[in-house]
Every structure is written in C-alpha cells, then in structure tokens.
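Asks: model the structure of this input:
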Amino acid sequence: MQTSSEYEVYLGQWINWSRGPVLGATLTMTRSNGNLLIGFLAFFVAVVGARFWRITALLLHFQNSTDQASDGLHHQRQAVLRNASNPDEGVITLLDLMLSWRGAASRPFRRLLLPLIVSSCCVAAFTLAGGFSSSVQFSDDLGSEVLLTGKNCAMSYFPDTGTTRDYEALYYPYLAKQKGSAANYASQCYTNNTGGILKCGTFVQQRLPVKANYEADCPFKGGLCKTNSSNIHLDTGYLDSHAHFGLNTPPEQRILFRKTLHCAPLFTEGHKQVFNVSRDKSYTRYYYGDSTDFNLTSRELYQRNYTYQYTNDLREHNPSQMSGYTMGVQAYFKGANNTPMTDESNFVPIPELDVPNANTYVVFRSGNSVRFAEKTDDLWYQATTPAGVRVNLNSAADDIKEYWMDEVASPLGCAEQIQFCNPNLPEDDEARCTPMTGVFDDEDYPELFKDPDAKVRFAYIVQAIGQPGLSGLLLNLGAQSLTSRYGVTQGLQGPMPGNQWKKDVEHWMSTIMTADQASFVSQATGPTDPAVKLFYRGPENESEQRLCQSQKILSNEYASFSILGLVLILAIGGLIVTISMSLEAVLACISRRLYGQMTYAQLEWCTNETLQLQRLVQEELGLGTWKNATGSVPITLPGEQLGLLDLRDREHPRICRPEAAKRDFTGHNDNDEKGVRYRLDGISIDDEEKFDLKTILSDSSGDWKI
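Replies: Predicted coordinates for the structure are as follows:
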C-alpha cells in the first residue's frame, strides 16, 4: 500500500459530503501551515477572552459606581475592574483584595464574590475555548480526511494492442503485487495485530464490516460438504460508496454494494481416483466437473474430464522438495440471469456444485512434504496419516510423532455473490437492487440508474469493485494467502486450531475488501508502475473526471479544517473585539446625546484608568497643567515637572513636590554604608559640591555634621 504522503492531495476549499454542504465545507492545507493556523486560533481566542473580560469588567464597574462616599475596598475594587487587562489578572488581584481587607472592611468576601466569579468563569471558558479551537480541524488518530487531485486518474481495461507476453510479464505481476499489499494490510489492519509496521490510516474506513456466520449450512447440494452445519458464510451487508469507499458524493449520487462468500470443505469419497503413470509415479485426480486448459503449443483450449490432479510422489521420492503449501483454484463464473460464462471459467461444475447466480470455486490445497507436529481434525487441513518420528534432542522425552495430510490436494468449495443497489429508490421498489449474481456488468441492469451521469457513476464503481474477488486473489497469491503458513518452519507445521480453514477464508475476505478499497484509490491516482499504463485509460468525459476528483483518503501529512468553524471563531471573536474597543466611545456618545454630558459612572471609569489616577494624584498636589482629563492619555504642558517619591519611610512611600525633595534630606539607611546621605528621592549627596541647606543633620555617632 502506498503511504498517504505519496498521493497528490488537493489543497484549498472543498465540500466533505460526510457532513453536508454547510458543516462539510472544508479547507485543506499542509501540516506545517495547519499547525500555524491552530497556533493563531489559540492566540486569537486568548485575545478575545481578554477583550470579553474588558466588557464584563466595564459592566460590573458601572453597576458598582456610586457618587456616595465609600471605603477603600470599594475604590480598589473599581480600580481593579478598570485596570485588570485580562481575567487572569482580575482573579489574582481580587483574591489579593479579599485576603488583604479581611477584618479591615465590611463583608469583603461578599462584595468581591461577583467579580471574582465572573473573572474566574472568563478564565475557565476561554481556556477551554482555546483548547477546543483546535477542534475545527477534522482529524483523529489516523489523520484528516483529504481529497485527491485525480490528476493521473486511470481505469483498467484490455487494450487491443496488449499481447499475451505483456499480460504475463507486466500486468499480472503488477496485480499480484497489489494483492500482496492488500493481504499484508488485511493481516495487520483487519485483525488485532498491533505489532505490524504498516500504517492503517490510508482508507476512510480502516476496515470494512463483515458479518460472519461460523455455523452456516452447506452451500452445495448432494451431500458434498463434510459438515452441514459448521461452515462459514461471510456477508458485508450494504456498503456505501461514500461512507465505506471514500467516493465523495452527495447522498443522491451514492451506490450500495454487497458481497458474500460461502465456503465449505468437500468430501472426496466418490470424487477422486488415483491415476498411475508408471510404477513409481502416480497422480490423484479429483472429479467435481470437467476442466479446461490452454495448450501453449497449439494455443487452443482443450477439455479434461477431471477437475484437478496432483502428484502423489513428493512424500516418497522428494521429501526435501516443496516444503511448503501449494494451491490450485478452479473457477466457474455466472453472469446476469444465471448465465454461465464458460469462456472466462476454467471448469464446469457438476450439478451438485452449481450454485445459482453465483461464482463457484473449488480451492485445492496441497501439503506436499509439510509434516504436522500434531494430529489435526481441521476439515480442510486434516492430518492423521503417520509420517514417522523426529528425535527429541532437547530432553529425555519420547520422540515426536509427525503426520501427513490425509489428502494430497484437499478441496474447499466456495460460492461468491455480489449485488448493487440504488439507495435513492424506495425500499419496496423491485428495481432498487440487482439480484445477487457472480460476475457483474453494469449494462445488464439499465433500470437501476436512468440518468446519464448516474450510469457513468455506476460504471465507474463497477469497474472498481464489481469483478470476482476470490479467483484473482488466489491466482495471484496462491499459498501466500494462507494464514497457516506463518506456522510452518523448515517443513514442519506447528499446532493449529481446529477451525484454521475458517481463519483462512476470513483472511481471504479481508484481503478482497482491502483490494476493493485500494481499487477506488488507485483509479483516482492511476497505476504506480509506468510499465503497465498500457492497460489503463484516462477519464473519457466530464462525469468520469469529476469522479476522479472525488476520492477521499486519510492523511497525517495534511490538515483539513471546518470552514464554518473558522468563520464562527473569527466572526464571533472579531465581534467581541470590536464591541470591546468601541463600547466606551459608544456609551459616551449616547450620554452626551441624552444628557449633554458623561454620567458619573462613565467619568469614574475614565478616571480609574492608570494614567488618569496618576494625573489625579499629581494634580491634587497642584502639579502640571493637564489636558485630555477624560481621555485615555492625559498630558501636561511641555517641560512641566511632576512630583517625586518621598522615601523618608520606605515602608510607606508618598508623593511630594519637587522642591520638597531638594530641600529635605534623610540620613543613612540601615542597609547602606554608614554615613552616606540621601535626598528625599533617595539620591546620594556625598559627592555634591553645593547644597541649599535648611536643616542640620548628623549621624548618631557624631562623626559628621552638616
């Protein structure tokens, strides 16, 4: 399987029909740009939180404003509401007020509770909002849904120029490689195997649902099955072309697909015969219907009166060869209306094996020289024939008995069916679904879709998944499709469960489903090997081109965002910021229009601002000629000097006029070198040459005097 980074992904705006035309509006970008966007959104939400706090603080400030004389707690609460730039600062300062005024003011907890709750709620709400702002990204552990460009879209077909050598040397090996990748994916991603190295996050569904019945009846007639009540029947149910296969289309353009596989081990009694070629060479022939083969010399098909044959001599004469399983498959295909497709089939089953409206397979598995470490009663792997003993070198225990398979080529019969439905037709409409059938041709069911675009869409989907799955899988992979092979080491099959054959069939179905998922993606991306482009064609009309550009996959290399989520965050956040920035001016304008002047609450809000509080202190000392006394930045006339700190009591600093700072001095500080002298502003005067002295000051030891 290709990794998601190897696909060409569409960057920009598109509609993800999984969420509808509004919620599904999606913006896809590279992962690095996506990380930047997430970071910006988190920062933006923090800014919005601070501005929302300014709105609530103004409302609380106005609510508590009064022209009556109030205590220090009231004025400090008003100052905090006016000057705390964000709710975090508000919470911390209000808590400090609550603790500091405890016992010094009337009911400090009750008076500060409301602003403390409001500021705390703002902190909590916008902290969560900052975290949840990343949820506008459509993503999970497997990645974001992205859309493929479909630039190299191609569908398989059989060209007139293709030779037998082209098929055998190029096309069939390419298909085998694809089936091998599908088998590897199924082994890891359709099971609970967590130790694999493959990523299971390419398809929109990691695995397709398959309902398994392990106690199914026999799919064939005439007592062919070894058991009539313990066979396996696998059914996918109705799979949606959009939800399960990732073809991004609105509901009215979707198609349903269903596949079933019904398998059972077959009796060989009465259906096999040993055929001797010479004294030391023989074959076992199995008779479940006549087979056909291709004569490479005459290049003609010829008929055989048996289904399959396999040598009996490997165990006796060549035990060191073929130390693994081999498989052969005979297939009989049925088209619409139970029509036999003998030209595409390689055998014609006996009547008991012929399932109506289904492809019929007989899968032969040979053990060759594989020995079994234990007897097994598995109905397909049955091994009870003694094969000798192996010396136990690791202990004094008895030697290990080993066993051969009872059949040189054990047969397993399977019936495969597929079905398509138009989900937009009423459920009681007989034309809603095609009959269950084997091989599918979209032209056989013209009543299912009548719109020209729908017919093209139907043909596109049939091209991807409407062909027989089991025959292609087994012909390409052979014994590599068996899960039992993982237990074979140096020709010895380890212990296996009694239902091993069912595990194999389940793995086949999982591999077929994976191959179907991959087929949708590969149609949108085209073949990965340039050598096989001969067997693929590009889209022939606009409808096919749109389908090529409608394939979704999952990817961790890109990020997809909800456009609606982005718009809501930016719009609501922008509105809050705008209201916060303009609210004071709007209220001031309204007051002037209604009352001809600003209200007391508005003036208190203005004068409680940090710079205005500084102005009030300086102006109370008669310092500065101030302008813009109700604005955001009050200013003085050029060159005017303001008051300084009076540091005579460093635990209680005050503001004093500049001339007072030049006239008065203080002695040494206990923390400074003894005898160093300071002005009121704390500047050393030891090195000054001239002083305008009004006070004589000496240290306690009398070492110096001024």
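Asks: from here on, just use CA atoms for contacts and neighbour counts.
Replies: Noted.
Asks: ends of stretch 494-506, what's the gap?
Replies: Separation of the first and last residues of stretch 494-506 by C-alpha to C-alpha, to the nearest Å is 20 Å.
Asks: what's next to it, contact-wise?
Replies: Residues from elsewhere that reach stretch 494-506, judged by C-alpha atoms under 8 Å, 6 or more residues apart in numbering: 214, 232, 234, 263, 372-374, 376-381, 481-484, 487-488.
Asks: with stretch 245-259 instead?
Replies: With C-alpha under 8 Å, 6+ apart as the test, stretch 245-259 has contacts from 16-18, 20, 203-205, 235-242, 416-424, 454, 458, 517, 520, 547, 550-553.
Asks: out of these, which are buried?
Replies: Among those, those scoring as buried are 16-17, 203-205, 235-242, 416-423, 454, 458, 517, 520, 547, 550-553 (criterion: 16 or more other C-alpha atoms under 10 Å).
Asks: about what we covered before: among the contacts of stretch 245-259, which are in strands?
Replies: Mapping those onto strands (DSSP state E) picks out Asp235, Leu239, Asp240, Glu416, Gln417, Ile418, Gln419, Phe420, Cys421, Lys552, Ile553.
Asks: with adjacent residues omitted, what lies nearest to Thr599?
Replies: Ser591 (6.8 Å; C-alpha to C-alpha, 6 or more residues apart in numbering).
Asks: any idea how far that neighbour lies from Ile576?
Replies: 22 Å.
Asks: and those two? which has more neighbours close in?
Replies: Per other C-alpha atoms under 10 Å, whichever of Ser591 and Ile576 has more neighbours is Ile576, with 20 against 15.
Asks: and whichever helix or strand that one is part of, what's buried?
Replies: Per DSSP states H and E: Ile576 is located in helix 563-595. Neighbour-count burial for helix 563-595 flags 563-566, 569-570, 573-574, 576-577, 579-580, 584, 588 (criterion: 16+ other C-alpha under 10 Å).
Asks: mind putting those into JSON lines with distance to Leu477?
Replies: As requested, the buried residues of helix 563-595 are exported to JSON lines (distance: C-alpha to C-alpha, whole Å):
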{"residue": "Ile563", "distance to Leu477": "45"}
{"residue": "Leu564", "distance to Leu477": "47"}
{"residue": "Gly565", "distance to Leu477": "47"}
{"residue": "Leu566", "distance to Leu477": "48"}
{"residue": "Ile569", "distance to Leu477": "53"}
{"residue": "Leu570", "distance to Leu477": "54"}
{"residue": "Gly573", "distance to Leu477": "58"}
{"residue": "Gly574", "distance to Leu477": "60"}
{"residue": "Ile576", "distance to Leu477": "63"}
{"residue": "Val577", "distance to Leu477": "64"}
{"residue": "Ile579", "distance to Leu477": "68"}
{"residue": "Ser580", "distance to Leu477": "68"}
{"residue": "Glu584", "distance to Leu477": "76"}
{"residue": "Ala588", "distance to Leu477": "82"}
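Asks: for the comparison step, fold the sequence that follows:
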Amino acid sequence: MSQVPAEYVKRGMWVNLEEGAIMGRVITTDTRSSNIIVAILAVAVAFGTTHLWNIVLFAYHQHRVNAANTDGLYRQQQVLLRTLPAPTSLISEWAKLWWVWRKRVTRASVRSFPHVVISAVFLAGTLAVGIFTSYVVSSSDIDVLVSSPLCRPLKMGTFLVDGQPATVGGSAWALEVSKQGRLYAEDCYKTFNSSMVPERCKAFTKPSILLKEERVDCPFNTSICAKFERPALVLDSGLVDLNDGFGMNLPAGERVKYRKKTTCAILDLTGRWTILKPGDDPRLDDGHNEDWLHIYLGDIQGTMPNATFLDSLLYANMTLRYETRYVRNVQGHLQMLIGIRSCWSYSSPTRREYSSLLRPIPELTTHDADLFLVKVAQNRMRYLEPVEDPMFLAHRPMIPLQNVPRNLTLYERDFPASITGCQAQHQFCFARPSQPDFCTNLTGLPATIPELNYPDATELQVATAGMLISTGRIFDLETAARYLKVQALAENREYLPYLPNDQWLNEIRSWESTLWASLQIAATDYSIGAAARVPDSGPYVRDNMTVAENRLCTMQKMKNPGGFVPNQPPSNINVFALAFVLTLCLLITLIDILLLKFLIYADAPRKILEPRITAWVQDGVFQLQRRAYEARSEGPWDRVQKEVPVTVDAMMLSTLPVQTEGPETGEVEDAKGGSGDDLSERNTADAPTRG
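Replies: Alright, predicted model coming up:
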C-alpha cells in the first residue's frame, strides 16, 4: 500500500478530532512554508526568553534589597544584577566577583552559589523551551487529511458496463485492492516495536487491526467438523472505532464502531464425497477420460443438484502447486461449478435470496452468520515427512519416478482437497449524544442500512455504515482466501521438507488479515477515489452523492505522504502551540518593556514598591555615574530619583579618573593580609577609608 499521493492531501487548516477541538487544530503545509514558521518561532522565543530573563533578574534584585550596611560583594552583586547580563555572562561575572572577594568577606561561595544555580536552571529551561518549540512544527509520521476531487462511493449490486452486467467485485479496482491487501497483510499484520514499523506500513494512521484469537469447539454440528480437539479458530477484532482503526475523523457524537468475528473449522468429509468415473455423468465427458471428485456440502444455485465441489483428479495429479481455485472449459451450466474455490451463504434475507451461491446442508446451516466454504487443493505436492496438519494431511508413502533420488520416500496427500467452513459475523455501534452507544447484534453482513434497525443514526453515520457495508460485500473470505501462505514455502518445488502441524491456523490468520487490510485500503480509496488507483474505475462508482457522503469524503486521515515537492515531506503546524508560543513571548516582552522601562518609574507604582525601586534605580549605571561626579563636586544634578539623571544645565563634565580622592583617611588594610591576585590593585593607589 503506497502512501496517499501529495495532490490528494488537504493543505491549510483542519482539526484532528483525535487530539481535541483545540489541541488538534493543525495547518498542513509544505516544507518551505514550515521553515518560515520555524524561523519566526526561533526569533519569538529568543525575544521571549531574553525578556523573561530580565524579569527574573529584576525580581531577584528586588528580593535581595537590604537597607542595612553591607559589604562590597553584596553591593557589586546588586549592581551586576542591575545591568541585566545574559545567563552565561552572569555566571562568568559572578565567578570574577567570587574570586576577588573569596578571602575578603565571609561565606563568599555560599552567597554566590544561588546566582549560579538560577542561571543554570534558566539555561536548562531555555533548552527545554527550544525543544518544545521544535514540536510546534512536525514533519515525521504526521497525520494528513485526504482531500480529493475523485471521491466517490461504490455502486452496489449488478449494473451495466459497456452494455454488459457487472459488479464492483469483478472490477480491476477490486482485484488491485485484493492484491495490495494481501501484500500489505504479509508485511504489516505483524507485531512491531513502535519505533521499528516499516515505512510501507505507515500509510494508515494504524498499521494493522489487532485480532484476538481463540481455539474453540466446532461452531457447526459436531458431526461435520474434523475429529481433533478444538477444531475451530476464532479471530475477533472486537469493536474497532473507525477513528482509531481506519483513520476516520468523525465527530464524537457521530462516531461508528465496527466488529468482525470469524470462526473457521476444518470439515470432516467422511461420507460426503464420491468419485465419478468416465461416463458416470455425460455432462462431465470432455474427452479427457478422467475421474472427478464430487464433494457434497450443499447445493450450488444454478448447477447440478447434490454437488458442491467438482474437481478433476487428472488436473490435480498434473498440477505442481497448491490451489484454492482453477478454471476448466466445460460446456454447459457446470462451468461455474468445476474448480470452484469457495462458496457462500448469507444470513441476510435479501442477500440470501439474490447473492448466496450455496444452500448448505443442515449441519452447516447458520442463522446469525454468513457461511463461507473454502476448498484447498494440494494437487501434486509431496513431502519428505508425513504431515499431520488437518488442512494438508499427507501420510501415503510413494516412490518418485523422476526429479528426485530413487531411494527417497515422499509422502503425498491423504485426500485431494480439504474444506474449511467459516462463519463471519458483523456488528455496528453508533455513538449517541449523552447516551450509551447503540449496537446491533452480531450477525451476517446486512444488505442495506435499514437492516441495521437503527433509525436514529445521523446522516454521516448512515454514510459511514454504507461505506463499510459496500466494501464488506466486496472484500470477504471469498476474496481473501484466493492465496495460500504455504505456496510461498513451496516456491515451485515438487516437494517440501515438512509442514508444521498448525499450518491451517496460519492460513486462516492470513485470510482474515488480508481481508482487514483490503478493508483498510478500500476505506481510504473511498475518500481518495477508486479512479486514483485504477483510472478506468468510473463505471463502478456513483456520482449522485448525498450531502453526508460528500462530507464523509473529508473525514479520512492518512500518514505523511512524502512531500508536495520532491524530497520535501509536508509539515503539520500545531495551531494551539504556535499561538501559545507567540502569545506568551509577546506577553513576556510587553511585561518586561512596560514594567522595567515605564511602570516602575511612574509615581503610583513606585510608592507601592518603595524602597526597593529606589535601590533598583540607584544601582543603575547612570545613577552610579552621577554619584561618581558628585563625589568630585561636579553638578548640580536633576532627576536623581529617576532612571536617567541629568545635569541642571549643559555643564561640561570631566573624565573620571581611575580613583576618586575623598576625605583624608587611613589606608585600608586587608583584614586577612591580602592575596596575590589583588596586589596590582593595592599598588595602584592607597584606598582611603572613613575614620
């Protein structure tokens, strides 16, 4: 299954309802546009974190304000905070202060440590914000919404194509979907580590549908099942929410759930077969003088009575492969019967009357399930060891005549064919506002929506159920059982070393996985359009769509398709995250600008924050410069309580010397005898102190 073509991906805003109406709002765009958004976010985050850091430093400075006499380390730390350095600069500058003051004041390390911690925590937070911001734009394994002008529902029943009766099941599109379903099931219906899912399996929002299996007793009359313990296998999907399993984007109140339960058993053919010799039935005489295997499990409509399967033993002995089907050109109404691979009987009255191929014997009759009989022919396949698997029993020793060493004993089939009987049951559940879901009983697939017996379904639910019913009628066990896993083991060889005793279980699992994979593909092809896969599918789809069917066209999600332009995958932009980041950065920037640049200098806020605001103002570099000039008697100055002081008139100011002379004082002695690192400072000039 290839990914959805880029031309069928919706660009622009849409809501991924699985994530919620707010968090799920995304914009799908190309890489070029998403790179612009990433650049804008980077600039916004840089602005936001810078201004947030300013607010943090302001708050920390205000917290440390102390009106009492303090030492020089404290005063210089406050001045450093007032300069609003970057986090890395703050760490380096504080390291300088600690180094110079470490032997001059007490507890210098302890008093410096909190500032380093604050810087480190903020740097870590900035890194986390950067990582979070990167998730605003995502381009790996993203969900995209399908938007295709080719979206059409399938036609139901029989209709004319080029003047001839036709059904969707016989179309090139259905055959292609069956083929792709088998290939997809082989690759993707496995257990994967979440990080190891192959690229091929990422087309759908969920790679596969989990099937719960159980070995059970015979689901039919016990006389018809093979005689071994628990001869049947149940494969049950449970209720699959289409939003989860099929990638639908249905609103909460209009969701639909679907369940399929399949029970298959190997049938006992004892007393239910005969060999027709040449001449026993003139209708089978086509000149080959061959024997025919006649198996009776019910009547096939439109053919001879008392016959379900007719197989040519001549053909079987000449065919070097396993089969569930083959074709013979026999004249008359036996054409459909000869070589038939499977037959079916539906429980729906409408489907039973018009579509059932089989009228089963009483032992196989069911009233709450569709019945499928699948014939597996071993033909000429042989084995090196006896085979105990009930679908491929082989115990008859034989000596090969050619292509095999003469001293080698091979084992051939016990019986030309085995028959597997399967019951298929379906269940639909419809969401109801403020009420539990309405669920139908497990029964055969209905022919029409009214058979679901839920008149309160919304139009969208009706369209969704109709899509499931139409695809379910096309892709069932009859189509899924056309292929055998054991054939891949044979690889055109005349014999196999052995077969495991549970190969029949592998075959049934393969049929059901193929069926589900085909349903997944067909469901997405509804929105993409059958014509996107097979261009001449126009006669098999309807143009007269209802409003709900048109709406359903816009309800399909798939995975990242691989790009709007070559080698450039599309990107999803989370609208909420984008708005949150930009709004928060803008808000922080405005708070910083208004608070630190304007509001704190207004009269009313300043009265509330005194005396801390005064400390913030006076620790500013302009106020420190003013006081240095005043110490040299240069002034007078105005606006001494404002952030920027000015001289009263346009007087000329001198260049400040390295050291300002004060009143006569004695030389400051280092209480601890000084240290080598400040020797040059003490040699520059004698530091005066107040007496």
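Asks: give me the subset of the contacts of stretch 494-506 of structure 1 lying in helices.
Replies: Under the assignment DSSP state H, these contribute nothing to helices.
Asks: just to revisit the earlier point, how much does the helix holding Ile576 of structure 1 stray from structure 2?
Replies: After superposition onto structure 2, helix 563-595 of structure 1 sits on average 2.7 Å from its aligned residues (mean C-alpha distance after the TM-score superposition for structure 1).
Asks: now do the buried residues in the helix or strand following that helix.
Replies: Counting by DSSP H and E, the next helix or strand C-terminal to helix 563-595 of structure 1 is helix 600-607. By 16+ other C-alpha under 10 Å, the buried positions in helix 600-607 of structure 1 come out as Ala601, Gln602, Leu603, Glu604, Trp605, Cys606, Thr607.
Asks: determine the set of other helices and strands touching helix 600-607 of structure 1.
Replies: Contacts defined by 3 or more C-alpha pairs under 8 Å, 6 or more residues apart in numbering; DSSP states H and E place helix 600-607 of structure 1 against helix 31-64, helix 610-620.
Asks: just name the most buried of the ones you listed.
Replies: helix 31-64 (a mean of 18; mean count of other C-alpha atoms under 10 Å).
Asks: after superposition, how close is that one to structure 2?
Replies: On superposition with structure 2, the mean distance recorded for helix 31-64 of structure 1 (mean C-alpha distance after the TM-score superposition for structure 1) is 2.8 Å.
Asks: helices or strands up against that helix?
Replies: Secondary-structure packing of helix 31-64 of structure 1 (3+ C-alpha pairs under 8 Å, 6+ apart): helix 72-83, helix 87-100, helix 108-132, strand 558-562, helix 563-595, helix 600-607.
Asks: and these as CSV, adding distance to Ala50 of structure 1?
Replies: Below are the helices and strands packed on helix 31-64 of structure 1 laid out as CSV (distance: least, C-alpha to C-alpha, whole Å):
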stretch, distance to Ala50 of structure 1
helix 72-83, 12
helix 87-100, 7
helix 108-132, 9
strand 558-562, 25
helix 563-595, 9
helix 600-607, 18
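Asks: so which of these is nearest Glu620 of structure 1?
Replies: Nearest to Glu620 of structure 1 among those is helix 600-607; the distance by C-alpha to C-alpha comes to 13.4 Å.
Asks: now do the closest one: distance to the chain's middle.
Replies: 53 Å (C-alpha atoms, centre = their mean, to the nearest Å).
Asks: what's in contact with it?
Replies: 58, 61-62, 65-67, 82, 588, 612-613, 616, 629-632.
Asks: cool, and stretch 145-159 of structure 1?
Replies: Stretch 145-159 of structure 1 has contacts (C-alpha under 8 Å, 6+ apart) with 7-10, 28, 138-139, 204, 463, 522-527, 534-539, 545, 548-555, 558-560.
Asks: could you tell me the end-to-end distance of it?
Replies: End-to-end for stretch 145-159 of structure 1, by C-alpha to C-alpha: 35 Å.
Asks: can you name the residues that contact the equivalent of Ala548 of structure 2 over in structure 1?
Replies: Matched to structure 1 by TM-score structural alignment, Ala548 of structure 2 sits across from Ser543. Residues in contact with Ser543 of structure 1 (C-alpha under 8 Å, 6+ apart) are Asp453, Val456, Arg457.
Asks: Ile655 of structure 1 versus Ala331 of structure 1, what's the distance?
Replies: For Ala331 of structure 1, the distance to Ile655 of structure 1 - C-alpha to C-alpha - is 102 Å.
Asks: tell me which of the two has more neighbours.
Replies: Taking neighbours as other C-alpha under 10 Å, Ala331 of structure 1 and Ile655 compare with Ala331 leading, 23 against 16.
Asks: the more buried one maps to what in structure 2?
Replies: Per TM-score structural alignment, Ala331 of structure 1 is aligned with Cys343.
Asks: take the contacts of stretch 494-506 of structure 1 and keep only those in strands.
Replies: With DSSP E as the criterion, strands contain Tyr214, Ile232, Leu234, Cys263, Phe372, Val488 from among the contacts of stretch 494-506 of structure 1.
Asks: which of these lies closest to Thr511 of structure 1?
Replies: Taking C-alpha to C-alpha as the measure, Thr511 of structure 1 sits nearest to Leu234 out of those, at 13.0 Å.
Asks: touching, the closest one and Ala216? I think so.
Replies: No. Using C-alpha atoms under 8 Å, Leu234 of structure 1 is not in contact with Ala216; the gap is 9.5 Å.
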